[in-house]
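[1] Provided below for reference: sequence and predicted model.
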Amino acid sequence: MTNQVQTLKEHLRATIWSRCLSAAQMARVEADTFEQFVPKGGFVFRKGEPVESWTGIIEGLVKMNNFSAAGKSVTFTGVPTGAWFGEGSLLKDDHRKYDVIALRDSRVAQMPRATFEWLLETSLPFTRFLLMQLNERLGQFIGLVETDRMLNVDTRVARCLAAMFNNHLYPGVDKTVQISQEEIGYLSGASRQRANQALQLLEKEGLLRLDYGGIRVLDVEGLRQFEA
């Protein structure tokens, strides 16, 4: 993920979807969208809350999380810098089906529902972007179900890292991912120690390099295809 610190305005203008907006549309987006700071471990949203905004990560990392009836924590996916999410819940006008929790101190952009719906009504290119976003999201979650059923930690860690390299969903990610082994563990459903073992295996396979404070991905397609 990029280390460059962006202002909210810079973040909005760097998004894929903003490129298709008119000057007037962009002006309203910049006027209406606001920034929220969420400390590590804090809730961006709680399950059951009404959905009132479309959300982007200016800086940081959050996870979509839920708990089973037995109390087991289940992480659906991580959302890194540059990503936007929540469009499906807005379109359904539904309550949150999951918690969104910051894995590190995070700066979050919130576009109010009214602005989001106005863009849908006034910008055909924005609507097309959202169709692509929903299609990519569907593919991502189908892949997550497949990976989870493999029940192999090494494979889950590989696919977890590979999933971050989706240019549409996560345009803010570069080849050096600023993510800790603890965070990888959260996102792949493994302990920190077990995630570390998996990363060392993937490093031996030549798919990544463990650097101080992050992971240098050497072969994204290799991670996608990896099976232990």
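    Structure received. Numbering: from 1, shown residues only.
[2] contacts and neighbour counts: CA atoms only from here.
    Will do.
[3] next up, the contacts around Leu130.
    Going by Cα atoms under 8 Å, 6 or more residues apart in numbering, Leu130 touches Glu87.
[4] what does whichever strand or helix holds Lys9 contact?
    Assessed by DSSP states H and E, Lys9 sits inside helix 8-14. Identification of contacts with helix 8-14 by Cα under 8 Å, 6+ apart yields 18-19, 30, 34-35, 58, 82, 109.
[5] stretch 112-124 too?
    21, 25, 28-29, 32-33, 51-54, 90, 126-127.
[6] swap in stretch 184-200?
    Applying Cα under 8 Å, 6+ apart, the set of residues contacting stretch 184-200 is 63, 74-78, 153-154, 156-158, 160, 181-183, 210.
[7] could you pull out the helices in the chain for me?
    With DSSP state H as the criterion, the chain has helices at 8-14, 23-32, 87-92, 113-122, 124-150, 153-163, 181-188, 192-204, 220-225.
[8] pick the most buried one from the ones you listed.
    Mean neighbour count, computed with mean count of other Cα atoms under 10 Å, is highest for helix 153-163 among those, reaching a mean of 23.
[9] helices and strands around that one, which ones?
    Packing partners of helix 153-163 (3 or more Cα pairs under 8 Å, 6 or more residues apart in numbering; DSSP states H and E): helix 124-150, helix 181-188, helix 192-204, helix 220-225.
[10] below is structure B, check it against A:
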Amino acid sequence: MKELIRAIPLFNGFDDEELDYVLRAAVRRHVPKGGFLFREGDPADAMYVLLEGRTRMFTSDAQGKEFVFMIGEPGLALGEISLLDDEPRGWSTQAEEDSDFLMFTKTDFHAALQAFPHVKDMLIVNLAGMVRRLSYTMKNLALLDVYGRLRALLESLVVDVDGQEMVNEPLTQQAIADRVGSSREMIARILKELVFGGYIRLENKRIILLQKLPERF
């Protein structure tokens, strides 16, 4: 467990004594796929570090419409903002797959900030990364049409698998719509046109890029 924690960016540079402190304070929590780590508006009582799995962070309105603004990967700190300003949770975090977390209570979180000043530096880096990602998302929402946002999303997720460019993350049309701020029907229409044009191929909820996506739809 110690080596696993040592690999997390938030604890980069911790010596064995400091890691032992972390292990004594942390509680390991498992959230099954589809479960919520916390919901928008919940009181802030702990922060978390994602060890394994993947999460989605989203906000929603009274009608249940969702906008996903971030996908959490292992090593990400979650929920620390509400502990810093003592405000309710600003968004919901749901497990995209079975996920494991380290949980630190509010008391332990503030004690760690006092005991290890360099944790504050890592939190600042973590928050700066979040602000950059949110700024990029807001820029796309403001300046790009739906196709432009879809294209930006796909290009950000493309990986090379055995010489084939593809979005290896399984994405439903609704999941894509939630992440680009559109309707499922619009996403379905755009994907259909891209398939018809020979730009992509769809296989088991995965998108394979056959050629560079057009600048405009």
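    Noted; the coordinates are in hand. Predicted model, so just to flag it, every value in this text is computed and none were measured.
[11] tell me how they score on TM after superposing.
    Overlay of the two chains. TM-score (TM-score structural alignment, normalised by the length of the second structure): 0.73; 202 aligned residues with a Cα RMSD of 3.6 Å.
[12] in the contacts of stretch 112-124 of the first structure, find the pair that's most separated.
    Leu21 and Val51 (23.6 Å; Cα to Cα).
[13] of these two, who's got more company?
    Applying other Cα atoms under 10 Å to Leu21 of the first structure and Val51 shows that Val51 carries more neighbours, namely 21 against 18.
[14] now do the contacts for the counterpart of the more buried one in the second structure.
    Aligned by TM-score structural alignment, Val51 of the first structure pairs with Ala44 of the second structure. Neighbouring residues of Ala44 of the second structure by Cα under 8 Å, 6+ apart: 79, 82-83, 86-89, 106.
[15] so how far is Glu165 of the second structure from Ser156 of the second structure?
    12 Å (Cα to Cα, to the nearest Å).
[16] kindly report the same for Ser99 of the second structure.
    Taking Cα to Cα, one finds Ser99 of the second structure at 27 Å from Glu165 of the second structure.
[17] these two: who's more crowded?
    Ranked by neighbour count (other Cα under 10 Å), Ser99 of the second structure and Glu165 place Ser99 first, with 23 against 19.
[18] picking up where we left off before, let's have the helices and strands packed on helix 153-163 of the first structure in CSV, adding distance to Glu117 of the first structure.
    Shown next, in CSV, are those (distance: least, Cα to Cα, whole Å):
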stretch, distance to Glu117 of the first structure
helix 124-150, 10
helix 181-188, 31
helix 192-204, 41
helix 220-225, 35
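[19] closest to Ala69 of the first structure out of those helices?
    helix 124-150 (18.2 Å).
[20] and the closest one against the second structure, how far off on average?
    Here helix 124-150 of the first structure, set against the second structure after superposition, deviates by a mean of 1.6 Å using mean Cα distance after the TM-score superposition for the first structure.
[21] let me know the outermost residue of the first structure.
    Largest separation from the mean C-alpha position in the first structure: Ala24, at 28.3 Å (Cα atoms, centre = their mean).
[22] that one maps to what in the second structure?
    Per TM-score structural alignment, Ala24 of the first structure is aligned with Glu17.
[23] likewise Asn152 of the first structure?
    Aligned partner of Asn152 of the first structure by TM-score structural alignment: Asp145.
[24] if we can go back for a sec, export the contacts of helix 8-14 of the first structure to CSV and tack on distance to Ile142 of the first structure?
    Shown next, in CSV, are the contacts of helix 8-14 of the first structure (distance: Cα to Cα, whole Å):
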residue, distance to Ile142 of the first structure
Ser18, 28
Arg19, 29
Glu30, 34
Phe34, 32
Glu35, 31
Ile58, 26
Gly82, 22
Ala109, 27
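[25] which of the residues you listed fall within strands?
    34-35, 58, 109 (DSSP state E).
[26] buried subset of these?
    Among these, those classed as buried by 16 or more other Cα atoms under 10 Å are 35, 58, 109.
[27] ok, and the closest non-adjacent residue to the aligned partner of the last one in the second structure?
    Put plainly, it is Ala109 of the first structure. Aligned counterpart of Ala109 of the first structure in the second structure: Leu102 (TM-score structural alignment). Ranked by Cα to Cα, 6 or more residues apart in numbering and with sequence neighbours excluded, the top spatial neighbour of Leu102 of the second structure is Arg28, at 4.7 Å.
[28] likewise for Lys40 of the first structure?
    Arg104 (4.1 Å).
[29] ok, back up a step: any idea what the residue nearest to Leu102 of the second structure aligns with in the first structure?
    Under TM-score structural alignment, Arg28 of the second structure pairs with Glu35 in the first structure.
[30] quick one: its match and Glu59 touch, right?
    No: look at Glu35 of the first structure against Glu59 with Cα atoms under 8 Å: they stay out of range, at 10.8 Å.
[31] quick check: neighbours shared by those two?
    107-108.
[32] give the contact list for the residue minimising distance to the centre of the second structure.
    For the second structure, Ile71 is the residue whose C-alpha lies nearest the centre (Cα atoms, centre = their mean; 1.9 Å). Residues in contact with Ile71 of the second structure, defined by Cα under 8 Å, 6+ apart, are 54-57.
[33] again with Arg151 of the second structure
    Leu213.
[34] what of Leu10 of the second structure?
    Neighbours of Leu10 of the second structure in contact, by Cα under 8 Å, 6+ apart: 75-77, 119, 122-123, 126.
[35] equivalent analysis for Gly35 of the second structure, please.
    Taking Cα under 8 Å, 6+ apart, one finds 94-95 in contact with Gly35 of the second structure.
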